[in-house]
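S.K.: here you go, sequence then predicted model.
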Amino acid sequence: MHRLPMIMITRLIHPEQIETAIPILLSGGLVVFPTDTVYGVAALAEDAEAVARIYAAKDRPRRMAIPVMVAEPDRVTAVARPLPSFWALAQAFWPGPLTIILPKTDALPPIVTAGGGTVALRIPDHPLALALLRAVGRPLAVTSANISGQPPALTAEEARAQLEGRVEAVIDGGRAPGGQPSTIIDLTQTPPRILRTGPLSEQAVMTVL
């Protein structure tokens, strides 16, 4: 008997049903949700197969690492080795538009970091994103919810239009703020180096160190 190909249906989740996204993530699925910039697509950071699905869903080259989001600063220890200056920066700017690069641990699959020894970490300043991160209780690999090379999604509808059938669920949290990408600081360099200036100026970040 001929078997029809399986077609994945992308489910739309309303914010009050956010708990329904947790088993999807814990079982290796992909969930789209709003952040403090654009909509992101997430998988468990420690699940190599799930992260591989992000690359496939976005048609994203494997040479491009994926950032990791956590709910609280102390959660980074699951996937990274905090350096002394990390704690001051996290206390000053998280949640917020600062991405901090730290040495990765062996718990983080190489696919997340494109084979590199460092990982980019952030806590987003968005209530729904924070609620999801706290509920799942694990670091999430998160990148923009769009096909690589296409415009980033600012609404659930835009994300779903690009990733329908490629992800399990989209959480509709209204329009994302958009704006500048986060400022990035690399703490693995001596001295620490700003790799990208965003909403936070280099002076504001370096003053904390």
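M.R.: Here it is on my side, so go on.
S.K.: make it CA atoms for all contacts and neighbour counts henceforth
M.R.: Noted.
S.K.: burial count for the residue nearest to residue 197 when sequence neighbours are not counted?
M.R.: Using CA to CA, 6 or more residues apart in numbering and skipping the chain neighbours, the partner closest in space to residue 197 is residue 183 (4.6 Å). For residue 183, the neighbour count with other CA atoms under 10 Å is 20.
S.K.: structure B:
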Amino acid sequence: MSTPDINTEVHNAFEVIKNGGIILYPTDTVWGIGCDATNPEAVAKIYALKKREESKSMIVLMNSDRMLYNVFKEVPDVAFQIMDLSEKPTTLILDNPRNVAPNLIAADKTLGIRITKEPFCFKLMERMKKPLVSTSANISGLPTPNSFKQIDRHILDGVDYIVNLHHEKIAPRPSTIIKLGNDLQVKVIRP
């Protein structure tokens, strides 16, 4: 069996996402379920697969400041300081997102985002030219799997494509989550 190639996997995942599908993929933290963050039907498929209430929002991965400014008109300066100083992946919850599927936006008009440098995710978003939904690969309320082997059969069978990279890797902890309002109020949700 040949070693999986990142470019082939990016191509395969892109083709599925482009057609409204959902993928199972390795992120910079845990295994994630993802789709085009601008496609409300694909987002709804993820909520259904996870058996998750739409009121519990999911985060979105981005690969550049340009993508960040496409989704948020205003980004507090402290957001960049937090991202630059963070030693581990950090999710920021920011106010007033736009240009994403409405069913991703929380009731309080916020959206959780993370800028990622993970090579597969980065290259996939470069190809998509859009943000990527990222939610843990578990049924809502059940533990987050630490490795590919721990992912529930329901999830494996429910996605349209499983990225063939890092199946042997044990995931680090989930990201730190910080809520950062345009009023500069900072609240740590998950350290």
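M.R.: Nice, I can see it. This one's a predicted model, so the numbers in the text were calculated from it and none came from an experiment.
S.K.: what's the counterpart of the residue nearest to residue 197 of structure 1 in structure 2?
M.R.: Under the alignment (TM-score structural alignment), residue 183 of structure 1 pairs with residue 176 of structure 2.
S.K.: its match touches residue 93, doesn't it?
M.R.: No. Counting by CA atoms under 8 Å, residue 176 of structure 2 stays clear of residue 93, with 10.8 Å between them.
S.K.: residue 69 of structure 1 maps to what in structure 2?
M.R.: By TM-score structural alignment, residue 69 of structure 1 lines up with residue 61.
S.K.: from residue 165 of structure 2, how far out is its match?
M.R.: Residue 61 of structure 2 sits at a distance of 18 Å from residue 165 of structure 2 (criterion: CA to CA, to the nearest Å).
S.K.: returning to what we had before: which residues do residue 176 and residue 93 of structure 2 both contact?
M.R.: Common contacts of residue 176 of structure 2 and residue 93 (CA atoms under 8 Å, 6 or more residues apart in numbering): none found.
S.K.: nearest spatial neighbour of the residue nearest to the spatial centre of structure 1, skipping sequence neighbours?
M.R.: Nearest to the mean C-alpha position of structure 1, by CA atoms, centre = their mean, lies residue 142 at 2.0 Å. Leaving aside its sequence neighbours, residue 142 of structure 1 sits nearest to residue 42 (CA to CA, 6+ apart; 4.5 Å).
S.K.: and the one you found, what's its match in structure 2?
M.R.: Using TM-score structural alignment, residue 42 of structure 1 pairs with residue 34 in structure 2.
S.K.: does that match touch residue 27 like I think?
M.R.: No. When contacts are counted by CA under 8 Å, residue 34 of structure 2 is not listed as touching residue 27 (10.0 Å).
S.K.: and those two? Which one has more around it.
M.R.: For residue 34 of structure 2 versus residue 27, the count of surrounding residues by other CA under 10 Å is larger for residue 34: 30 against 23.
S.K.: how near is that one to residue 108 of structure 2?
M.R.: Distance of residue 34 of structure 2 to residue 108 of structure 2, computed by CA to CA: 23 Å.
S.K.: neighbours around the alignment partner in structure 2 of residue 146 of structure 1, how many?
M.R.: In structure 2, residue 146 of structure 1 lines up with residue 138, judged by TM-score structural alignment. Using other CA under 10 Å, the number of residues around residue 138 of structure 2 comes to 24.
S.K.: what does residue 76 of structure 1 give?
M.R.: Close neighbours of residue 76 of structure 1, defined as other CA under 10 Å, add up to 23.
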